[in-house]
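Trainee: Pasted the sequence and its predicted model underneath.
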Amino acid sequence: MKRATLVNWLLVLAVVTIAAVPLVFIGGEFGGADGIAAERIAADHPDYRPWASALFEPSAEVASGLFALQAALGAGFLGYYFGVVRTKRRLRRESDAPDGEG
């Protein structure tokens, strides 16, 4: 097995492990930091009133869709970036190769 193939499989294993371990060991519902922060503020300062409010409060389905769209755009950007870098590197390597080898 090539070294690059081994590294790729080890990276996939690491990503799966990083994603699975919290799901296994955190039993229960994961609410995120926003809910915990709001509860803590309410407990520490019961007379606190927010000075700003959200302009748009989407439903849970819309919020989930917007999050998925954000993730897709980020993944597309990263994929494009790494593709450009890889192509530039390949073209540079081909242009630096002696005639007849590239």
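Mentor: Thanks, I have it. Bear in mind that the values here come from a model prediction, so they are computed numbers and not experimental data.

Trainee: C-alpha only now, for contacts and for neighbours.
Mentor: Fine.

Trainee: separation between Lys88 and Ala4?
Mentor: 19 Å (Cα to Cα, to the nearest Å).

Trainee: neighbour-wise, which of these two wins?
Mentor: Ranked by neighbour count (other Cα atoms under 10 Å), Lys88 and Ala4 place Lys88 first, with 12 against 9.

Trainee: Look up how far Arg89 lies from Leu10.
Mentor: Between Leu10 and Arg89 the computed distance is 24 Å (Cα to Cα).

Trainee: same check, this time on Pro46
Mentor: On the measure of Cα to Cα, Pro46 and Arg89 end up 58 Å apart.

Trainee: Mind checking which of these two has more residues around it?
Mentor: Arg89 (12 against 9).

Trainee: what comes up buried for the helix or strand where the more buried one lies?
Mentor: Assigned by DSSP states H and E, Arg89 belongs to helix 60-96. For helix 60-96, the buried set under the neighbour-count rule, 16 or more other Cα atoms under 10 Å, is empty.

Trainee: Second structure for comparison follows:
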Amino acid sequence: MKESKKTNWMLIILAILIVVIPLVFVQGEYGGADGMASEEIETLNPGYEPWFESLWEPPSGEIESLLFGLQAAIGAGAIGYIIGNWKGAAGKKESK
């Protein structure tokens, strides 16, 4: 029992370090891949015209981040639900 608690705490500390270390040691603004791609396209082909425009542009970056986080949370919940169902079904088969 104590070994399990020790392992859990070590994993929690490791997860915190994985998040905090890049924030402390990597200076500058964190940008998305979309912005970097559009900058690269502009340098390679200055006259490039996009094929289409977005249907709806969020009013601010905060709302865009909120929607992105919500999308990630819904996806993680769906994946967790599916894996949980598979685990539960497998456990029921073994107990019979």
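Mentor: All right, it came through fine. Keep in mind it's a predicted model, so treat the numbers as computed, not measured.

Trainee: What does the TM-score come to for these two?
Mentor: Overlay of the two chains. TM-score (TM-score structural alignment, normalised by the length of the second structure): 0.73; 95 aligned residues with a Cα RMSD of 2.4 Å.

Trainee: mean deviation (superposed) between stretch 80-90 of the first structure and the second structure, please.
Mentor: Here the mean offset of stretch 80-90 of the first structure against the second structure after fitting is 1.5 Å, by mean Cα distance after the TM-score superposition for the first structure.

Trainee: ok now that stretch, how far from the chain's centre?
Mentor: Offset of stretch 80-90 of the first structure from its chain centre (Cα atoms, centre = their mean, to the nearest Å): 20 Å.

Trainee: One more: stretch 80-95 of the first structure?
Mentor: Relative to the mean C-alpha coordinate of its chain, stretch 80-95 of the first structure is positioned 24 Å out (Cα atoms, centre = their mean).

Trainee: try stretch 54-70 of the second structure
Mentor: 15 Å.

Trainee: tell me how far the ends of that stretch are from each other?
Mentor: Span of stretch 54-70 of the second structure from end to end, Cα to Cα: 19 Å.

Trainee: before we move on, what about stretch 25-43 of the second structure?
Mentor: Span of stretch 25-43 of the second structure from end to end, Cα to Cα: 29 Å.

Trainee: And stretch 41-54 of the second structure, by the same measure?
Mentor: Termini of stretch 41-54 of the second structure sit 18 Å apart (Cα to Cα).

Trainee: Ok, stretch 48-62 of the second structure next?
Mentor: Using Cα to Cα, first and last residues of stretch 48-62 of the second structure are 29 Å apart.

Trainee: now stretch 47-62 of the first structure
Mentor: The first-to-last residue distance of stretch 47-62 of the first structure comes to 32 Å (Cα to Cα).

Trainee: Report the separation between the residue most central in space within the second structure and Ile79 of the second structure.
Mentor: The second structure has Ala72 as the residue nearest its centroid, 6.0 Å off, counting by Cα atoms, centre = their mean. Applying Cα to Cα, the value for Ala72 of the second structure to Ile79 of the second structure is 11 Å.
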